[in-house]
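1. No sequence on hand, only this structure:
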């Protein structure tokens, strides 16, 4: 599968480009970026072509990996799907439900596969744990804490990201938490409550179709010593927690690319496809509306 990379920022450099380059079933074909000089630099590091014309890249590949801000990703992912390209996307899918729907509709019309890189879902230990808890069922409550120090630690490469500064933890780490909880507890019937905490911290209470409720605490401004991730489930089988992630981003992204290749080959949608990411976006938008009213 010939694949092109859209984006030249920190995440493209440290995760996407290395993963595409080392994947045995992908032919890393070229790079396009909003800054042509950055595209040339990144493409040169991997001996691939830098494209100034996005449409030319889309015509040369079977798939694209997108490492761009979500408001840009939504528009270009729909454009790539209309050109017949399979989609390896990042979270969040988009910053509005409307734009997310455009991506899903374009992918469905063109019958292209899509996989959205919810990092935790492509880590082996976490994937096995989620599958096991989904089968177990009987969950009563869940607690998810996704506490980052993007804005409180020194020299974090993502702290200068305008969309993270505007949207904060809800839209950055919220998708990760939801990607773990939804397959285990079921869809969200309602965002029952939402409240602001210190910095960009938000607290959510969710009502799930499986009968359980969950609480989420999300932050990018946690003190570095307090940063970390914890997910705990309590139910008829007892108490269990999400295992600590051991796999770095690049191998996890390689696994996401594996999933895209399989979905494209078989025609069977992956659990983390654009439609699932759209549902996550809908929940985030509902939470954002509650938070806006809470100020």
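-> Structure received. It should be emphasised that the depicted structure is a prediction, and the values quoted were computed from it without experimental measurement.
2. okay, CA-based contacts and neighbour counts for the rest of this
-> Will do.
3. just the strands in the stretch 1-150 of the chain please.
-> Assigned by DSSP state E, counting those that start in this stretch, the strands in the stretch 1-150 of the chain fall at 2-6, 27-32, 49-51, 63-66, 86-90, 114-117, 139-147.
4. repeat for the stretch 151-295 of the chain
-> 188-196, 202-208, 213-219, 228-235, 238-241.
5. just those: most buried one?
-> Across these, averaging neighbours per residue (mean count of other Cα atoms under 10 Å) puts strand 213-219 on top, at a mean of 24.
6. Included below, for side-by-side comparison, is a second structure:
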């Protein structure tokens, strides 16, 4: 049995995503413990904290005092300035994508992480599933001429995910980071991104990779489907390589994410899916936005 103490993580946010994933994942341990919750709505913070036997902090400063790492489950415009403050307070960061509401805000987070040297990790959910890692390992040895991909769902049609920033910015800022990250990792570094369509309805991305390959991504949060559809197809002279999220159990993602974040905090070294990666992906999003 490990004698390493669990990482004390404070949670910023008490909305649907904080309830569905962050609080439950961090409280489950054993690598982490939920040390406190803070939200702009004190009642929501108190209810979430009580559900997991922890405390609701009266301020962000109190949250920082109670933890060694901070997880964020808030809109990007809220995350960026608070993440900068947390980094300057010496706290490790578990960050959502996108890092900020715009590129300047995202850069402020990455710069604060670089300046302070704190550990950072990005919640690009599907990257933590074993099947995704197996797919990327196979892609590393393949000759790829082109790729097709999609991330489609109907969450923006209504419900808890149909929040202000998602409806205003659309699929590019919300779903785009996932596919751009996967295409960049699977096919190779992306040199240019062009977009057509309306991010609030349906948007198509065309990526030209540095090695000459071309990939495309279809994004929409306003299509009625039985369940979300995320798929990447890699094509070349050999047999195609396909990754599909249809059979992914996200609970397996959370287990890996939690363990790797705790290991990074204890070692003092961030993994590859960090704030710098988040900034790089957001630079691609900004390029697509034109």
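-> Arrived safely, thanks for sending. Keep in mind that this is a model prediction, so the values were computed, not measured.
7. With respect to residue 255 of structure 1, which of the strands of the stretch 1-150 of structure 1 lies nearest?
-> Between residue 255 of structure 1 and those, the tightest spacing by Cα to Cα is seen for strand 114-117, at 9.4 Å.
8. How about the alignment partner in structure 2 of residue 182 of structure 1, nearest residue that isn't a chain neighbour?
-> Per TM-score structural alignment, the equivalent position to residue 182 of structure 1 in structure 2 is residue 184. Sequence neighbours aside, residue 190 is the residue nearest to residue 184 of structure 2 in space, at 5.6 Å (criterion: Cα to Cα, 6 or more residues apart in numbering).
9. Confirm for me that the match of residue 182 of structure 1 is in contact with residue 191.
-> No. Between residue 184 of structure 2 and residue 191 there is no contact under Cα atoms under 8 Å: 9.4 Å.
10. got any residues that touch both of those two?
-> residue 209 (Cα atoms under 8 Å, 6 or more residues apart in numbering).
11. Just put the strands of the stretch 151-295 of structure 1 in TSV and tack on distance to residue 8 of structure 1.
-> Below are those laid out as TSV (distance: least, Cα to Cα, whole Å):
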stretch	distance to residue 8 of structure 1
strand 188-196	33
strand 202-208	30
strand 213-219	26
strand 228-235	27
strand 238-241	36
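12. Nearest approach to residue 137 of structure 1 belongs to which of the ones you listed?
-> That would be strand 228-235 among those, by Cα to Cα, at 8.0 Å.
13. chain center to that closest one: distance?
-> Taking Cα atoms, centre = their mean, to the nearest Å, one finds the center of strand 228-235 of structure 1 at 20 Å from the center of the full chain.
14. Which position in structure 2 pairs with residue 38 of structure 1?
-> Looks like residue 38 of structure 1 aligns to residue 44 there (TM-score structural alignment).
15. Please report how far its match lies from residue 12 of structure 2.
-> Distance of residue 44 of structure 2 to residue 12 of structure 2, computed by Cα to Cα, to the nearest Å: 11 Å.
16. Which residue of those two possesses the greater neighbour count?
-> residue 12 (27 against 17; other Cα atoms under 10 Å).
17. Aligned counterpart of the more buried one in structure 1, please.
-> That one, residue 12 of structure 2, aligns with residue 6 by TM-score structural alignment.
18. List the contacts of its match.
-> Counted by Cα under 8 Å, 6+ apart, residue 6 of structure 1 has contacts 31, 32, 33, 64, 65, 66, 67, 68.
19. how close does the third one sit to residue 116 of structure 1?
-> This points to residue 33 of structure 1. 20 Å.
20. quick one, which of the two is more surrounded?
-> The residue with more neighbours, out of residue 33 of structure 1 and residue 116, is residue 116; 28 against 22, by other Cα under 10 Å.
21. Spatially, which residue comes closest to the more buried one, not counting chain neighbours?
-> Once flanking residues are discounted, residue 116 of structure 1 sits nearest to residue 89: 4.6 Å by Cα to Cα, 6+ apart.
22. correct me, but the one you found touches residue 68?
-> No. Taking contacts as Cα under 8 Å, residue 89 of structure 1 lies outside contact range of residue 68: 9.1 Å.
23. The two: who's more crowded?
-> For residue 89 of structure 1 versus residue 68, neighbours defined as other Cα under 10 Å are more numerous around residue 89 (27 against 22).
24. Please pull up the equivalent of the more buried one in structure 2.
-> Counting by TM-score structural alignment, the partner of residue 89 of structure 1 is residue 95.
25. so what's that match up against?
-> Contacts of residue 95 of structure 2 (Cα under 8 Å, 6+ apart): 71, 72, 73, 79, 120, 121, 122, 123, 275.
26. go on, residue 232 of structure 1?
-> 142, 143, 144, 239, 240, 241, 242.
27. ok now do residue 47 of structure 1, which residues does it touch?
-> With Cα under 8 Å, 6+ apart, residue 47 of structure 1 has no contacts at all.
28. what do we get in structure 2 for it?
-> Aligned partner of residue 47 of structure 1 by TM-score structural alignment: residue 53.
29. just residue 107 of structure 1 next, same as before
-> So residue 107 of structure 1 corresponds to residue 113, using TM-score structural alignment.
30. Name the nearest residue to that match, sequence neighbours excluded.
-> For residue 113 of structure 2, the spatially nearest residue (Cα to Cα, 6+ apart) is residue 87, at 6.0 Å.
31. tell me, how many neighbours does the one you found end up with?
-> 25.
32. what's the distance between the counterpart of residue 25 of structure 1 in structure 2 and residue 263 of structure 2?
-> Taking TM-score structural alignment, the alignment pairs residue 25 of structure 1 with residue 31 from structure 2. Counting by Cα to Cα, the gap from residue 31 of structure 2 to residue 263 of structure 2 is 8 Å.
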